[in-house]
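Participant: coordinates only, sequence not included:
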């Protein structure tokens, strides 16, 4: 399994921060600012885990995750929902959309690294 983490987020500051932290922890990262770019990367690169911002313009995570899970070549890639939506029921909504797991912003780096290590075993 690939150790590459694909970060999909429409905010370049979030991509920069997550990439910097994850690279410092030994992960290889790729990033996409929308799902069109993400699908292009997924077609050309083996990815081990996807970190998906749930609230993006165009296709948001709630629409994107089911699309990923419905394609045989992507269905087994774990998707961790990353969202500022941390209200009651948001975690369940992300999991119901097909996310493998959920972390809220601001991201608890130790929790995220633990999840990534679990999924990238």
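Facilitator: The structure has been received and is ready for your questions. None of these values were measured; they are calculated from a predicted model. Numbers count the residues shown, from 1 in each chain.
Participant: going forward, measure contacts and count neighbours with C-alpha atoms only.
Facilitator: Will do.
Participant: which other helices and strands contact the longest helix along the chain?
Facilitator: Identified as the longest helix of the chain according to DSSP state H is helix 12-24. Packing partners of helix 12-24 (3 or more C-alpha pairs under 8 Å, 6 or more residues apart in numbering; DSSP states H and E): strand 4-8, strand 28-32.
Participant: what separates that helix from the chain centre, distance-wise?
Facilitator: 12 Å (C-alpha atoms, centre = their mean, to the nearest Å).
Participant: alright, now check it against this:
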């Protein structure tokens, strides 16, 4: 059975790329364009992994990571942050919020897939 991956990304091209890559590697992606829906979708979809953009409109990906990690039913789901947020100290802040992995944009497709396989 395919592993389920919740993909929280507001950029349509990135969302399509991530979901296409996941499908090719036999994962079942669930796209979420609006971060405000991410926690409810995580509860209903029960993913094996969450891929989280950090720079989202309306809500910060960092806040969403913290919310997911504080939720008793969702806290054990690994989170991979994928972001253009690449200033000094950003990776540490993202990991401190609870993300198990961090991939910066522009990203290597190979690195993306390797991180997904390591976490899911």
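Facilitator: Sure thing, it's come through. Keep in mind the model is a prediction, meaning the values are calculated, not measured.
Participant: Could you identify which of the helices and strands packed on helix 12-24 of the first structure is most buried?
Facilitator: Most buried of those, by mean neighbour count (mean count of other C-alpha atoms under 10 Å): strand 4-8, with a mean of 23.
Participant: mean deviation (superposed) between it and the second structure, please.
Facilitator: Comparing strand 4-8 of the first structure with its match in the second structure after superposition yields a mean distance of 0.7 Å (mean C-alpha distance after the TM-score superposition for the first structure).
Participant: Including distance to residue 108 of the first structure, could the helices and strands packed on helix 12-24 of the first structure go into CSV?
Facilitator: As requested, those are arranged in CSV below (distance: least, C-alpha to C-alpha, whole Å):
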stretch, distance to residue 108 of the first structure
strand 4-8, 16
strand 28-32, 18
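Participant: nearest to residue 81 of the first structure, of those strands?
Facilitator: Distances from residue 81 of the first structure to each of these were compared using C-alpha to C-alpha; the minimum, 9.9 Å, belongs to strand 4-8.
Participant: Do you have the helices of the first structure handy? List them.
Facilitator: If you assign secondary structure with DSSP H, the helices in the first structure sit at 12-24, 35-44, 61-69, 90-96, 109-119.
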